[in-house]
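J.: The sequence isn't on hand, but the structure is:
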């Protein structure tokens, strides 16, 4: 009984079968008007019935006519296109048409994940597709369902492959690897990272090398020049083992979404990329998260496991719904960071009054550390301010949008007035802008 239920549950009639039966019905109708058709309608019916039986026999004569399996990474990267694949194998002795449904997590809100392909006898194929998650967390993948049609195409058999699995979505480690490879090969300028001209040099000696035009003539090593007979110059490297901390605001101001991703996720992705570049520059990377109460605290270090430790912490962070306690942040920084460091504070301000509430504590932090405040440009308001107004309501909307955009610039000027560096960035350009500023600070030896 159970086998019979399974048989009916996985058997589907195709459009080709309904078309054939419709033609058969038409034959029977015409028989009333044209008796000379004789037994042709009945003969057509039995031919169709016979083909249905043959088709069912072809599809059901084996229990494993096809095989399918999902190929997925161990974890997905947030806000990146992650490559997945479905391996499918035809074990029939004839060509088949295959339709595949992969039950992807509900977070993607996709109802049309359908792949159609043809397979020759014993052929295998890998069908690739991409998914772009926009929220960290755990994503439940369901089963793979394969719908098979023989060359007759009158019925379809469904195969169900149980492959339920849970994949975690981590902060954007694909972007991190991309910037890491470019930093190692000195090709960061390909993604918009500027080359900063170093003014002077640090005190960390690197090597003695041949002089080339453009080198600082003040660094010429006259003793080495006399020994070699060629102009030799001292080469210096950037100072190492400097402490770089990313402080991430988890309060309600970071809940705002842009292109499906919250500001908190943009800040987390940028922090991960920046701290990875800092480790490649042989600096020490640390992390602090804050809201109305203290979050995660990872002291600065440059051990090989430091980045994985930061990644695991950032994976679990979520926005909260109260305002940030800047006094608590100040006390945390004073208690954790024991030497002058670069502190990059990712937050968001929508008005000057919001900044003024926190400015006293920012000024205190800036007395002991080099503070860089990173906040976001509202791209939607910018679009509204650039649109042409056609009526009174449009003029009012445009004026308000321009006012808020102007407030953002006032916030940056106010921070600069108190000796606090700032970055006003669109969410999309956050990675590039923060890395540029970090390299600029390193080159000018401000830490």
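T.: Right, received. Where do you want to start? A quick note: this is a predicted structure, and the numbers were derived from the prediction, not measured.
J.: use CA for all of it now, contacts and neighbours both
T.: Noted.
J.: In contact with residue 299: list those residues for me.
T.: Taking CA atoms under 8 Å, 6 or more residues apart in numbering, we find residue 299 in contact with 285-287, 336-337.
J.: which of the residues you listed count as buried?
T.: 285-287, 337 (16 or more other CA atoms under 10 Å).
J.: Relative to residue 180, how far out is residue 440?
T.: The gap separating residue 440 from residue 180 is 18 Å, by CA to CA, to the nearest Å.
J.: So the two - more neighbours on which side?
T.: Neighbours were tallied for residue 440 and for residue 180 using other CA atoms under 10 Å; the higher tally belongs to residue 180 (20 against 17).
J.: Could you measure from that one over to residue 344?
T.: From residue 180 to residue 344 the distance is 20 Å (CA to CA).
J.: and if you look at residue 425?
T.: Using CA to CA, residue 425 is found at 14 Å from residue 344.
J.: if you count what's nearby, which of those two comes out ahead?
T.: Shown here are residue 425 and residue 344; by other CA under 10 Å, residue 344 has more neighbours (25 against 18).
J.: Same question for the more buried one, what's its three-state structure.
T.: Under DSSP: H, G, I helix; E, B strand; the rest coil, the three-state class of residue 344 is strand.
J.: Equivalent analysis for residue 322, please.
T.: Assignment for residue 322 (three-state DSSP): coil.
J.: Then residue 339?
T.: Residue 339 - assigned by three-state DSSP - is coil.
J.: Near it, how many other residues are there?
T.: As a burial measure, residue 339 scores 11 neighbours (other CA under 10 Å).
J.: for the protein, what spans make up the helices?
T.: Here the chain has its helices, by DSSP state H, at 2-9, 15-33, 40-60, 173-184, 222-228, 263-280, 306-316, 326-336, 352-368, 379-386, 392-417, 430-443.
J.: between those, which gets nearest to residue 166?
T.: Nearest to residue 166, of all those, is helix 306-316, at 15.0 Å by CA to CA.
J.: And the closest one, what does it pack against?
T.: The contact analysis (3 or more CA pairs under 8 Å, 6 or more residues apart in numbering; DSSP states H and E) places helix 306-316 against strand 165-170, helix 263-280, strand 284-290.
J.: want to compare, so here's the second one:
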């Protein structure tokens, strides 16, 4: 009995109407000291109010079948993307209810005002849809759903605590991965900014014999097929297959810098996952290496169906370190793991020429054996500062320093090109498109 009363007591709340009714009764009793004829009215209002509270409580607590609530969570969330979540409500009361819902979302989102209001007629259902955008990979814990229900009387509120804690992992951006995969399969990458690259010559990977159409290279005419069929036939060629594409991700402190909620490491992880998937669709072999003060994870290049799952499982748990990157360890790993000439896409960040010069000897050694593509980031905050109107001498000083750092980034591109190393200097938000563009360009130009 005690536990039953405690259960009712802990889930029972008083509404604004209740306090308004109490205030009215107290006011009538107060004024009855000066106007005695109000005493009977005050008692009448009090007992009517008490009866309404009792009726309201019975309406909410007496039915056995009340409400049904379910939260529909995906198996995993996509980092850096808007993920849709759904909450299903159904009313089994014999009357319409006003409902307020609190979803205890993970603390990582730092949202304390996620409150949904709704009205449901008897026997109706409703689905509440909202989005969450995680900015860190890892495990996210969803708490209970807390539903607050009011009857048409509206004096008391009953709370329902639904469900228990649920853990949902946040993986690198697989929503973008699916989008790029579908476009790569259907050859529509140009719709999202992927450029069409003019081919220089053609590869030696034979595809098929087809009818000649205007614009085909006359040097590819297949004379034997032409003689058999009686009309011009040409050989067509496709990109070279089974080439090795390795993504190397720098996990040192230089990749800790945030941009729009995500760190540079998260941008690099999302881009490398998409690049690996596009490479697999193009029938190349994708591999992965992570590096900080020591070598992290290594996934040898392969194109089996499970390869992308292996890469995603590795990238899911990677975190930035707080030490400088060990380029000697990276060079040793590249020489021991990469057994043939490969495209090496190195995601890192340089903030000064001195930082680049420290790593340049090792980069030149890697570029001697492989096609090396360095991907590093523009500091968009510096660009904003250089475009900001100047108000005083301090602004001039700040703008000059910002312009100096921005100019150094461009000098780095030229310095790398001088040593025959390809590079991409990109804003974080355009990283994926720029990297996939360059990969397709390299494939079309047969540089690997």
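T.: Here it is on my side, so go on. Everything numeric here is computed off the predicted structure, so don't read it as measured data.
J.: And the TM-score between them?
T.: TM-score for the superposed pair, counting by TM-score structural alignment, normalised by the length of structure 1: 0.97. Supporting figures: 447 aligned residues with a CA RMSD of 1.3 Å.
J.: returning to what we had before: return the most buried member of the helices of structure 1.
T.: When those are scored by mean count of other CA atoms under 10 Å, the highest mean neighbour count falls to helix 263-280 (a mean of 25).
J.: Superpose on structure 2 and give me the mean offset of it.
T.: The superposed helix 263-280 of structure 1 is, by mean CA distance after the TM-score superposition for structure 1, a mean 0.3 Å from where its aligned residues fall in structure 2.
J.: Contacts for that helix, please.
T.: With contacts defined as CA under 8 Å, 6+ apart, helix 263-280 of structure 1 is touched by 135, 171-173, 175-176, 179-180, 183-184, 244, 246, 248-250, 254-257, 284-286, 302, 307, 310-311, 314, 318-319, 346, 427, 430-431, 434-435.
J.: if we go to 6 Å?
T.: 171-172, 176, 254, 256, 285, 431, 435 (CA atoms under 6 Å, 6 or more residues apart in numbering).
J.: out of those, which one sits closest to residue 410 of structure 1?
T.: Distances from residue 410 of structure 1 to the contacts of helix 263-280 of structure 1, taken as CA to CA, are shortest for residue 254 (20.0 Å).
J.: picking up where we left off before, make TSV from the helices of structure 1 and add distance to residue 83 of structure 1 to it.
T.: Converted to TSV, those look like this (distance: least, CA to CA, whole Å):
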stretch	distance to residue 83 of structure 1
helix 2-9	32
helix 15-33	33
helix 40-60	32
helix 173-184	11
helix 222-228	54
helix 263-280	19
helix 306-316	20
helix 326-336	39
helix 352-368	42
helix 379-386	29
helix 392-417	38
helix 430-443	22
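J.: Of all the ones you listed, which one is nearest residue 77 of structure 1?
T.: Residue 77 of structure 1 lies closest, by CA to CA, to one member of the helices of structure 1: helix 173-184, at 5.8 Å.
J.: Compare the helices of structure 1 and report which one is nearest to residue 152 of structure 1.
T.: Of all the helices of structure 1, helix 40-60 sits nearest to residue 152 of structure 1, with 6.5 Å by CA to CA.
J.: mean shift of that closest one relative to structure 2?
T.: Averaged out, helix 40-60 of structure 1 is 1.1 Å away (mean CA distance after the TM-score superposition for structure 1).
J.: Give me the contact list for that helix.
T.: 27-28.
J.: what does stretch 194-213 of structure 2 give?
T.: 232-238, 240, 437, 441, 444-445.
J.: Distance of residue 291 of structure 2 relative to residue 328 of structure 2?
T.: With the distance defined as CA to CA, residue 291 of structure 2 ends up 11 Å from residue 328 of structure 2.
J.: could you pull out the strands for the stretch 101-250 of structure 2?
T.: Shown for the stretch 101-250 of structure 2, the strands assigned by DSSP state E, counting those that start in this stretch span residues 115-120, 125-132, 138-142, 145-150, 156-162, 166-171, 205-211, 233-238, 244-250.
J.: quick one: terminal-to-terminal distance for stretch 114-134 of structure 2?
T.: Per CA to CA, the first residue of stretch 114-134 of structure 2 is 15 Å away from its last.
J.: same check, this time on stretch 316-325 of structure 2
T.: With CA to CA applied, stretch 316-325 of structure 2 spans 20 Å between its terminal residues.
J.: which residues does residue 253 of structure 1 contact?
T.: Residue 253 of structure 1 touches residue 348, counting by CA under 6 Å, 6+ apart.
J.: To which residue of structure 2 is it aligned?
T.: Matched to structure 2 by TM-score structural alignment, residue 253 of structure 1 sits across from residue 254.
J.: Run a quick neighbour tally on residue 320 of structure 1.
T.: 18.
J.: how much space between the closest residue to it other than its chain neighbours and residue 262 of structure 1?
T.: Among residues not flanking residue 320 of structure 1 along the chain, residue 251 sits closest, at 5.0 Å (CA to CA, 6 or more residues apart in numbering). Residue 251 of structure 1 sits 12 Å away from residue 262 of structure 1, going by CA to CA.
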